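Next comes the sequence, and after it the predicted model I'd like to discuss.
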Amino acid sequence: MNFAFTDDQLAFAGAVREVLRTHCPPAALRTERTPAWEQLASLGLFTALVPETAGGLGLRLADLVPALEETGRACLPGPVAETAVAGPYLVAEPSLSAGLKVAFGPAELVADADLADLIVSCGRISGTARLQPVPGTDPCRRMFEVELAGSAPVDTSVALPLVTVATAAQLLGVGHHLVDGAVAYARARTQFGVPVGSFQAVKHQLADAAVALEFAAPLVYRAALTAGPPASASAVRDVSAAKAAAGEAAMLAARVALQVHGAVGYTEELDLRFWMARARSLSSLYGTSARHRATVRATLTSAPRYP
C-alpha cells in the first residue's frame, strides 16, 4: 500500500497544531483542565466525524489521525479521543454539534468523567452519575469510578476499536514530543566538557525510540483505514497491532527521555513529567500492549470479535 496523507489532512493537523501552540502551552497543563477546547471546537475537531448533514465535517478516522497526533504532542487534557472519535458512534449527532463532552470507559473506571456531559460505562450511557475519585498516574487525566443513574443501553462495538486507534495516534504524538525534548536536552546538557548527546550510548537509545515510533506509525495509519465503519476483515488484528506498537514505542520514548534528563526528570518543576504520565496512562487505556499482542497472535489462527 502506498499511503500518504493529503494536503487537506495535513492542513487540518497544522491548524490544530497552531491552536494548541497558542492555547495549550505546557504552563496550561498545571492550571487548566480543558485548555484550547473552545478553539478546537470552533475548528471542528470534535465534530469532524459527524456527518455534514448533522453539522459536522463528515470526515473519516484516517483524515483525523494527524490532528490526533498533534493533541498527543501537546498533551492536551480532557476526553479528546472519546468526544471526537467515540462520541459520533455513541450519542445523537445533534448533541455533539452542541459541544457536549463525552467520557467513555468499557468498565466502571472512566477518565475525565467529571468533565463530561455524557458518560458511557459498561455499555450504558447517562448524563448523571455518582463519581468516586481514584488515584491515577496522569495528573491531567483524572480517574473516577462511575455509577450511572438513569442510564440507557448503548452499542459500543463500533466506537471501541475506533477510539483505540485514536488513542494509538495520540501515543505517537506523545512519543515524538518526548524524543524531540530528549534530543534537545542531550544537545544542551554537557558532561566532561561535551554534550551528552555526543555519547554513543545516548545516541543509540534515542535512535531506538525514534525507530520504534516510525515502525508504529504505519500500523496506526492502517488501522485507521480498516477499523471502519464498516470494519474490514483484518480490523481486529490491525487495531491491536497499532495499539500495542504505539503504546510500547511511547513507553520506550518515556524511559529514554527520563534517562537522558537524569535525576531532574523526576522533578515536578520539569514539564517532562506530564508527557511521561500521558504515555503511561494512554498505553494501558483500552487494553495493554500485552493484551493486544495476545489478540494479534490469536488472529493468526482464528477470527475473534473485537475486543
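Done, it's in.

okay, CA-based contacts and neighbour counts for the rest of this
Noted.

and the strand or helix carrying residue 184, which residues are buried?
Element membership for residue 184, per DSSP states H and E: helix 159-188. Counting neighbours by 16 or more other C-alpha atoms under 10 Å, one finds that the buried residues in helix 159-188 are 159-179, 182-183, 185-186.

Alongside the first one, take a look at this:
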Amino acid sequence: MILSSAVDAEDTALLVDTIRAAVGRTDPADGRSERVYRDGPLDHDLWSVLGREIGVGALAVPEVHGGLGTSYATVAAVLETLGAELTRVPVLAGVIAATALAGCAEHPFARDLLEQIASGTRVVTTVVPGDEFDSPGEGTFQVIDGDDGVTLAGRAEFVLDAAVADTLLVHAVDRYGALGLYAIDRTHLTVEQMETTDATRGLARVHAANAPAVLLTDRPEPGRVRDQALVALACDSLGVARTCLDAAVTYAKERVQFGRAIGEFQAVKHMLAEVAVAVELADSAVAHAAWAVDAGSADDLAEAAAIAALACSDAAGLAAATNVQVYGGIGFTWEHTAHLYYRRALSSSVLWGTADEHAQRLYRLATGRTDREGDTPSPEPVREPAVALFATEP
C-alpha cells in the first residue's frame, strides 16, 4: 500500500493527482463506454491498483484498526475524484461500511473487517438503512433464533456493490423489536444483479432466507450510517457535476459555429453560468457536510447530509444534462462519455432518497416536526394550473 501515514489537507492534492494518474492508465476516458458495457460494474484492474497498491480504502478506517484515520475532507476529495472519473470500484461502499463498523469496533469480527477494508483485501457493503428504522420494531430484515445460531430473513433492492461484495452489513430487528447490526457472508445470500440506467454502478437485489449472521452490535446507529452514506454519495455527485461543467466549458471554447466559438453566444453563457452557480453551492454543501462528519453533532450531520444530498443531486443532474446539450450531436452518441455521466447523475438522484424527500426531511429538521410522533402532516400546497407554453386564443 503506497499510503503509509495519515494524509492531511496539504497532501490531499497529491493524493488526488495520484488517483487520477492511476485511472488514466487503467481506465482512460477513450473507449470507456465500450469497457463499461463489456466488463460490467467492477473494474478489477483499477480496484487492484486503488484498493491494494494505493490503499484508498484505508482513508476512512480508524488508524488503530489498520487504516489512516484521515479527516473526512480528504475522504470527500477522493470520493469526488472517483465520481469525476466514473470509476467502477467499491470505494463508496467501503467508506459507508467503515462508518457502520467504526461504531462496533470492539467486536473481533468488526475489527477484522475494518482491517481488510483498509488493505483492500475484502469488499464490504451495507444495506443503507432507510426511514423504516426511525420507528422501533420496524425493518427490512428480521432475526430468526434457531438451534444453529442467529439467522436473518428479508430482502432489499438497490444494494450498492452487493454482487461483488464478500460481506454485507444489514440492520435487522429480532422478535422483541430490538435493532442490531449484523454481518452476512455473501455466499449465504441470493444476490441478483439489477439492470439499471447507470451501468457504471453495481446495484443488486439481496434476499436472505435463514442466512447465518454475526451480531456485531445491539446498539447500532442507523441514522448516522444513513447520513454519512448520503454525504459520501453527495461527494460522488459533486465530482460528476464539476467534470461535466469543465467539459462543457472547454468544448464551448473550442467548438466554432457561424464563425464564432459557441461559448460566445449568450444562450450558452447563461446555461453554463447556471451550472457554475449550482456547482459552487454543491461544493459549499459538501465542505459543510465534511465538517459535520468530523466535528458536528448528530443534528448537525442530519441537516448537513440533507443539504448536501439535495444540492449535489441537483447540481449533477443540471450539469450532466447541460453537458449533453452543449456538445450537441456528438453528446448523444454512444461512444461519447456524456451519456455515462448523465446516467450516473440520474442514478444518484434517487439512490437513497429523491430531492423532494431530502427537502421534506430538511423541513422537518428545521421546524422540529416529526410526523412519526403524531404530528398531522401539513396539507399539500394549492398549485395553480400550468399554462401551456404555446397556448392559443380560443
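Yep, that arrived. Nothing here was measured: the structure is a model prediction, and the numbers come from that model.

What value does the TM-score take for this pair?
Once superposed, the chains reach a TM-score of 0.89 (TM-score structural alignment, normalised by the length of structure 1), with 301 aligned residues with a C-alpha RMSD of 2.4 Å.

so the helix holding residue 184 of structure 1 aligns onto which residues of structure 2?
With TM-score structural alignment applied, helix 159-188 of structure 1 matches the range 225-254 in structure 2.

What mean distance separates the matching stretch from the matching residues in structure 1?
Compared with structure 1 after the fit, stretch 225-254 of structure 2 shows a mean deviation of 1.3 Å (mean C-alpha distance after the TM-score superposition for structure 1).

Assumed residue 155 of structure 1 was part of a strand.
No. Looking at residue 155 of structure 1 with DSSP: H, G, I helix; E, B strand; the rest coil, it is coil, so not inside a strand.

That one contacts residue 90, doesn't it?
Yes. Residue 155 of structure 1 lies in contact with residue 90 (C-alpha atoms under 8 Å); the separation is 7.0 Å.

okay, these two: which has more neighbours?
Neighbour comparison, residue 155 of structure 1 and residue 90: the larger count goes to residue 90, with 26 against 13 (by other C-alpha atoms under 10 Å).

Assign a three-state SS to residue 130 of structure 1, would you?
Three-state call for residue 130 of structure 1 (three-state DSSP): strand.

how far away is the alignment partner in structure 2 of it from residue 248 of structure 2?
Under the alignment by TM-score structural alignment, residue 130 of structure 1 pairs with residue 190 in structure 2. Using C-alpha to C-alpha, to the nearest Å, residue 190 of structure 2 is found at 42 Å from residue 248 of structure 2.

and what of residue 18 of structure 2?
Taking C-alpha to C-alpha, one finds residue 18 of structure 2 at 25 Å from residue 248 of structure 2.

Disregarding flanking residues, what is the spatial nearest neighbour of the aligned residue in structure 2 for residue 63 of structure 1?
Mapped onto structure 2 by TM-score structural alignment, residue 63 of structure 1 lines up with residue 74. Nearest non-adjacent residue to residue 74 of structure 2, counting by C-alpha to C-alpha, 6 or more residues apart in numbering: residue 12, 5.9 Å away.

how about that neighbour, what's its match in structure 1?
By TM-score structural alignment, residue 12 of structure 2 lines up with residue 9 in structure 1.

still on that earlier bit, can you give me the distance of the match of residue 63 of structure 1 to residue 239 of structure 2?
Distance from residue 74 of structure 2 to residue 239 of structure 2, by C-alpha to C-alpha: 14 Å.
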